[in-house]
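**Student:** return a 3D structure for these sequence lines:
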Amino acid sequence: MRKLTARIDKYDYKLDLENQELIVKVLNGREVKVKLIAPKERYIKYMNWDNYELIMKYDGSRFWICIEFRRKVEQYNARSVLAIDVNFDNVTILIKNSRRVIKAKKFSFPLRKALCHRIWIERIQKRYPKQWKYIKGIREAIRKHGRKIRNIVYGSCHKIAEEMTNTALKYRSLIVVENLKNLRVNGKRNTRFNKKLSLWAYRKLLFYIEYGCLEKGIPSLSKM
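**Tutor:** Predicted coordinates for the structure are as follows:
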């Protein structure tokens, strides 16, 4: 069976999130029941949302399902500003209204762990300058460190963004971040700094924050 992707209208399937079941209508009035294996925390927050179009993909061995959810967002009246300062080791937030500072908090950003795995990759490539491209065991060792880097960066960005958006929703804050668009162009220095800069997932963090804002009905964040 070849790889394929299908879009299914909301009227052609039934979704039961409580029992993690998906029933899809196929030809001749038949129905196919699919068991969803996503973690409960991934879908429990969409229990009261309306489901729309569904995308089903077969990659040759497994089926992947993407469901579009929608809900009405209430008008958001901001009462304060949540400012974000992104650094290599930490992310600091400051919530302030017109009168005083309401809250300040610092989140640790474990990019030093990711940097260690990056250094290990470079050591392996330096030790086997030609062999690492062709020997399966060496390539797998490099991929292993690469996966750990990705998990550290993406996981920390997702966790920090989730806490930030929850805090902004609690204090009815408008999120403001510094504009670091040209940092990679203007910030090139020594080799060590450039290694840190390559792992600094500023754009990925912004993506998760914007995603959380859309999900919770917070107005789009602003850049200073």
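**Student:** please make it C-alpha for all contacts and neighbour counts, starting now.
**Tutor:** OK.
**Student:** show me what contacts Glu162?
**Tutor:** Tyr208, Ile209, Gly212 (CA atoms under 8 Å, 6 or more residues apart in numbering).
**Student:** er, Trp64 I mean
**Tutor:** Going by CA under 8 Å, 6+ apart, the list of residues near Trp64 reads Met56, Lys57, Tyr58.
**Student:** which among these count as buried?
**Tutor:** Neighbour counting by 16 or more other CA atoms under 10 Å classes Lys57 among the contacts of Trp64 as buried.
**Student:** strands - which of the contacts of Trp64 land there?
**Tutor:** Met56, Lys57, Tyr58 (DSSP state E).
**Student:** now render those residues as TSV, adding distance to Lys105.
**Tutor:** Formatted as TSV, the entries for the ones in strands among the contacts of Trp64 read as follows, by distance: CA to CA, whole Å:
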residue	distance to Lys105
Met56	41
Lys57	41
Tyr58	44
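**Student:** so can I have a markdown table of the contacts of Glu162 showing distance to Phe193 and secondary structure?
**Tutor:** Compiled in a markdown table, the contacts of Glu162 are given as follows (distance: CA to CA, whole Å; DSSP: H, G, I helix; E, B strand; the rest coil):
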| residue | distance to Phe193 | secondary structure |
| --- | --- | --- |
| Tyr208 | 25 | helix |
| Ile209 | 25 | helix |
| Gly212 | 30 | helix |
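**Student:** second input sequence below; structure requested for side-by-side comparison:
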Amino acid sequence: MFKMTNFSNEVETIERDLLSMGEEVLHQMEQMRDVFFIPNKDASVVIQQDATIDAFDRQIHTSILHLISLQQPLPEELRTLTTMMRMAREFERIGDQVVNVAELKKELDVDDLRPYVSTLFVDRYKEMIQVSTDMLTRTLEGMRARASQTDKSVEQMDEDVDALFFSMQQLIIRDMKETPEQIEKLAPLFLAIRYVERMADHVVNIQRRKY
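**Tutor:** Purely as a prediction, here's the structure:
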């Protein structure tokens, strides 16, 4: 049973859920950093975390819809609620991309990809994950502080992620040329870095949708 109290209190509850969802997504991203490069790193754990993120998404959407149906919000309040709903969906999509990476690891059935790729690729992949998680960390800090201004540094960091993405594509191609017998193991990495690049894009979308 949805219990109606005060509109602003209900919004604050949804806001707390949204922050908790973001923190869960951040943890999920951090778990993914070494998923390709640590022997016996269980990708299933990362995949299972997505159920929590999906539950947050459902809860936030349900709470917002109940609130709108029980009390007609003012235009500004409606804008806040719809923005929160969209942010939750962006968080959920980041979680989906993390799952995509983890599932690639399971499909490859290789505990440690380091013997098949260059050291430079490993370093840049980890850097790409780190920059993406830093972007989300800054965005969550802004949400906690209720900062009204967009953090321009997040968009600059997204450009860094894009640059890493393009350079890593070239590294994969180079590794394929040097070890053509490993193409089957290297090809899925094109998808892995694309998924990470999309995560950063979703963080930028969240950053721009301040409420």
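**Student:** TM-score for this pair?
**Tutor:** Once the chains are laid over each other, their TM-score by TM-score structural alignment, normalised by the length of the second structure reads 0.29; 89 aligned residues with a CA RMSD of 4.6 Å.
**Student:** export the contacts of Glu162 of the first structure as a markdown table, with columns for distance to Ala161 of the first structure and neighbour count.
**Tutor:** As requested, the contacts of Glu162 of the first structure are exported to a markdown table (distance: CA to CA, whole Å; neighbours: other CA atoms under 10 Å):
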| residue | distance to Ala161 of the first structure | neighbour count |
| --- | --- | --- |
| Tyr208 | 6 | 19 |
| Ile209 | 5 | 24 |
| Gly212 | 7 | 20 |
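**Student:** pick the one among those closest to Lys103 of the first structure.
**Tutor:** Closest to Lys103 of the first structure out of the contacts of Glu162 of the first structure is Ile209 (18.6 Å), distances taken as CA to CA.
**Student:** secondary structure class for Asn9 of the second structure?
**Tutor:** Put simply, Asn9 of the second structure is helix when judged by DSSP: H, G, I helix; E, B strand; the rest coil.
**Student:** returning to that earlier point: nearest to Glu68 of the first structure, of the contacts of Glu162 of the first structure?
**Tutor:** Proximity of these to Glu68 of the first structure was ranked by CA to CA; the top entry is Gly212 with 15.3 Å.
**Student:** from Ala168 of the first structure, how far off is that closest one?
**Tutor:** Separation of Gly212 of the first structure from Ala168 of the first structure (CA to CA, to the nearest Å) stands at 10 Å.
**Student:** what's the overlap in contacts for the two?
**Tutor:** By the contact definition CA under 8 Å, 6+ apart, Gly212 of the first structure and Ala168 are jointly contacted by no residue.
**Student:** skipping adjacent residues, who's closest to Gly22 of the second structure in space?
**Tutor:** Phe91 (6.4 Å; CA to CA, 6 or more residues apart in numbering).
**Student:** so what's the residue count around Phe207 of the first structure?
**Tutor:** One way to gauge burial is a neighbour count; for Phe207 of the first structure, by other CA atoms under 10 Å, it gives 15.
**Student:** the lengthiest helix in the second structure packs against which elements?
**Tutor:** Longest helix in the second structure by number of residues, with DSSP state H as the criterion: helix 75-108. With contacts defined as 3 or more CA pairs under 8 Å, 6 or more residues apart in numbering; DSSP states H and E, the packing partners of helix 75-108 of the second structure are helix 7-32, helix 43-70, helix 188-208.
**Student:** what's the most buried one of those?
**Tutor:** When neighbours are counted by mean count of other CA atoms under 10 Å, the highest per-stretch mean among those falls to helix 188-208, a mean of 21.
**Student:** contacts for that helix?
**Tutor:** The contact list for helix 188-208 of the second structure, computed with CA under 8 Å, 6+ apart, reads 87, 90-91, 93-94, 97-98, 100-101, 104, 125, 128-129, 132, 135-136, 139, 150-151, 154-155, 158, 161-162, 165, 168-169, 172.
**Student:** with stretch 92-108 of the second structure instead?
**Tutor:** Identification of contacts with stretch 92-108 of the second structure by CA under 8 Å, 6+ apart yields 25, 28-29, 32, 35-36, 43-44, 46-47, 50, 53-54, 57, 185, 188, 191-192, 195-196, 198-199, 202.
**Student:** one more pass at 6 Å, please.
**Tutor:** For stretch 92-108 of the second structure, contacts defined as CA atoms under 6 Å, 6 or more residues apart in numbering pick out Ala43, Ile47, Asp50, Ala192, Tyr195, Met199.
**Student:** next one: Gln125 of the first structure from Lys196 of the first structure, what distance?
**Tutor:** Using CA to CA, one obtains 19 Å as the distance from Gln125 of the first structure to Lys196 of the first structure.
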